[in-house]
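S.K.: return a 3D structure for these sequence lines:
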Amino acid sequence: MRETLTLQFGSASNQLADKLWHSVLSELNADKSSITTDGARDSSMTYRNGRYTPRAVSFCSKGGLSKAKPRSVDTASSAWDGNVQVISQDSEDAQAVATPLPSRAIVEVNEFRHFDPLNNFYDGVLGLDAKVRRETMDTAHDVIRAALEACDSLQGVQCIVDVDSTWGGFASEVLRGFREECPSAFVSVLGLDTRYPVASQADFFDLSKQSGRRSINLASSVLILNELSSLFIPFSPHTFDAGAVAWNCLSSVYRWRGSASTQDLLFRPNATVMQLSCSLVPPATLFAMPPLDRVAHWDQLSSFPVIQDCDDTTLRKFRFQFLAVRGLPHYSFDRLAGQPFDHWRSTVVAKPLFDQSSHPVDGGAVASLSITDRVPKYLMALATGVKHVDPRVVHEFTQAGMTCDGIRDLHDDLMSLSDSVL
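M.R.: So this is what the prediction gives:
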């Protein structure tokens, strides 16, 4: 079996992963054939001693994860009941996700506290004034190396990263080390855009500084993580439940053997930023829509970050789409299902998709991974935002390790990336 390793960076990403594993374990528990048939197993999971465990490594702040109590093998083959525990730390309220991961797969970054703002990308990058110690980064690489050694034939790595935070910088350091050891491996990054707290109560009402920090964090994370990945998906779902269902639907394409490969998701080497949508409308109804109505449907259900002041009056462009149908083993695509996209591919994953209530989704589901004109507009919006950051915030990030020309470089690189997408 070609294994898939998952890396989770940050509190929001761990919460999303919690929902994902809940869905995946429900699917596996409903299909006992996966226990005895190697080809039917999910490549992102391991099965030992009567239990399923995610093949994953989680990075969290101190106290950010708690161990879930396993259920007996007689009641379920999963090691996790999906509960979320809430723990009070110091004088702050902090959610600790009850994880199905073993303790050896959890790396606590002691330099980060669960209630810290963590809203400076460069605090997570190694440097002369780095907040993260070299010993912590060495531990992170050792844990990932151990997870890789447990794989017979690594298919790739899927990452979930809190991009509006220090975790974006930390993830970039970890992925840079991974790339040195596995330069040709497929790497998909789900850039989870979740707003982090402000730096201090003193500037709680200073919207300019809040907006500036967010602009630099997002720009830095998108540029660097995209450079290190084969596929980068800016991700801002309405809820973690909806986000987990969308990611489960798409990633099953390469998690279940025989469906498709990681390469089927890719378009061009210089067009790696894409948007993800997931529809629970039955495919027969969905693909009966006129092409532009179907695009509007995808846009409405998209997990792509909202673009402020986006001009939709210009002629739309639709470059590439990958479609994945879940739960309908005998479904076949019409030859016009990919209109109005210039290039499109498709696959069908027979395994039923489960929702967060552990029930299969009736009528199937469809995931869409695409490149449209919304992608370059998003990148241009990031470039514009970073160009107008408050000088006080620029100084703050420069002190943390950003170069003196960092703002100009971020703007120019984002504009270049925007030009290359379509």
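
S.K.: okay, CA-based contacts and neighbour counts for the rest of this
M.R.: OK.

S.K.: buried sites along the helix or strand containing Q210?
M.R.: According to DSSP states H and E, Q210 maps onto helix 207-228. For helix 207-228, burial by neighbour count (16 or more other CA atoms under 10 Å) applies to 209-226, 228.

S.K.: give me the next element, helix or strand, following the strand or helix carrying T53.
M.R.: Secondary structure assignment for T53, by DSSP H and E: strand 51-54. The C-terminal neighbour of strand 51-54 among helices and strands, as given by DSSP H and E, is strand 56-62.

S.K.: show me what the next helix or strand after that following strand is packed against.
M.R.: Per DSSP H and E, strand 56-62 leads on to strand 65-67 as the next helix or strand towards the C-terminus. In terms of contact count using 3 or more CA pairs under 8 Å, 6 or more residues apart in numbering; DSSP states H and E, strand 65-67 is assigned the packing partners strand 92-99.

S.K.: could you also give me the structure for this next sequence, so I can compare it with the first?
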Amino acid sequence: MHEIITLQLGELSNYAATHFWNTQESYFTYSAEDESPVNHNVHWRPGVALDGSETFLPRTIIYDLKGGFGSLRKINALYDASDESAPTHLWEGSAHVHKQPEIEQSAYQQSLDLGAPAPTLKPSDVRYWSDFSRVFYHPKSLNQLYDYELNSSIMPFDKWSLGKELFDGLDREHDIVDRDFRPFIEEADQTQGFQIVTTIDDAWGGFATEYIQRLRDEYGKTPIWVWGLQAPAPGLMIVRAPNLDSWVASSSWQPD
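M.R.: Next up is the predicted model:
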């Protein structure tokens, strides 16, 4: 089997995908005598950390809103080259540094960093999807969208049209498929397909529609599998197959 590239769009999708990566990670074997039940080269990419050690990280591109990543840092311990004692002789005046308060790691994440037994997680312990993630991500996998803030009551990211507008604006300015997606294509030997995890009844549905259309334009022969999610809601109607087929067939479809 060849490489599959994953695209994760939004908070609910990242919760679901975190379970996927945690499960994939649990299949890793560390002895020549043990045989893994899965081919890790399909969903994981080999690489080299800053200290020269080999890495094996998810072959995924993740998008979320401002604040949606929780305590997860874009530059993690594998790639952090920061020097807190940077030279100051270039500026003779006093320096005032203003930092936004960091989100504290969950007890689960702290245990993983210390190599200690992880506590049993309860739903009340989880604030963000990163709180229960067991894997490192490459810095280029993490893409925070600052135009909207997670759970904002002033500018909620809820309408389908907002997602379309956000993608179109970002794509005009940055060509985000070329910037964010293409590097994963170029490092793969032979891409087998793309899997996309997205909600389909909110702004991320609009964002996903535009993203998929761009992928179709660029990689028309590559299969795309979409995991379409919906947040539970009272009285929610089940989307039957004919309606879902028409949604997939037409990228211009919008929910009422």
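
S.K.: which strands or helices does the helix holding Q210 of the first structure pack on?
M.R.: Taking 3+ CA pairs under 8 Å, 6+ apart as the contact cut, helix 207-228 of the first structure packs with helix 166-181, strand 186-192, strand 231-235, helix 374-387, helix 391-400, helix 406-421.

S.K.: tell me which of the ones you listed lies nearest to R51 of the first structure.
M.R.: Each of those was scored for nearness to R51 of the first structure using CA to CA, and the closest is strand 186-192 (26.6 Å).

S.K.: what range in the second structure does the closest one sit on?
M.R.: Following TM-score structural alignment, the aligned partner range for strand 186-192 of the first structure in the second structure is 223-229.

S.K.: helix, strand, or coil at W21 of the first structure?
M.R.: State at W21 of the first structure, reduced to three classes by DSSP: H, G, I helix; E, B strand; the rest coil: helix.

S.K.: quick one: neighbours of it, just the number.
M.R.: 23 (other CA atoms under 10 Å).

S.K.: now it: closest residue in space, sequence neighbours ignored.
M.R.: For W21 of the first structure, the nearest residue in space outside its immediate sequence neighbours is P54; the separation is 7.2 Å by CA to CA, 6 or more residues apart in numbering.

S.K.: what does that neighbour correspond to in the second structure?
M.R.: In the second structure, the residue equivalent to P54 of the first structure is P58, according to TM-score structural alignment.

S.K.: what about that match, distance to N243 of the second structure?
M.R.: From P58 of the second structure across to N243 of the second structure, the span is 33 Å (CA to CA, to the nearest Å).

S.K.: and for stretch 170-177 of the first structure, what span of the second structure is it aligned with?
M.R.: Against the second structure, the aligned range for stretch 170-177 of the first structure is residues 207-214 (TM-score structural alignment).

S.K.: average gap between the matching stretch and the first structure?
M.R.: Comparison of stretch 207-214 of the second structure with the first structure after fitting gives an average deviation of 0.8 Å (mean CA distance after the TM-score superposition for the first structure).

S.K.: how close does the residue nearest to the spatial centre of the second structure sit to R127 of the second structure?
M.R.: When the second structure is reduced to its mean C-alpha position, the closest residue under CA atoms, centre = their mean turns out to be I62, at 2.0 Å. The gap separating I62 of the second structure from R127 of the second structure is 18 Å, by CA to CA.

S.K.: next one: W21 of the second structure
M.R.: W21 of the second structure sits 18 Å away from R127 of the second structure, taking CA to CA as the criterion.

S.K.: repeat for G220 of the second structure
M.R.: Applying CA to CA, the value for G220 of the second structure to R127 of the second structure is 38 Å.

S.K.: hang on, the earlier thing: counting neighbours, what do you get for the match of P54 of the first structure?
M.R.: Look at P58 of the second structure: counted by other CA under 10 Å, it has 22 neighbours.

S.K.: surely it and W44 touch.
M.R.: Yes. Under the criterion of CA atoms under 8 Å, P58 of the second structure is in contact with W44, at a separation of 4.5 Å.

S.K.: overlap in contacts of these two?
M.R.: A shared contact of P58 of the second structure and W44, defined by CA atoms under 8 Å, 6 or more residues apart in numbering, is any residue touching both; here there are none.

S.K.: list the contacts of D18 of the first structure.
M.R.: Neighbours of D18 of the first structure in contact, by CA under 8 Å, 6+ apart: G82, V97, A98, T99.

S.K.: could you check how far it is from N248 of the first structure?
M.R.: Here the criterion is CA to CA. By it, D18 of the first structure lies 12 Å from N248 of the first structure.
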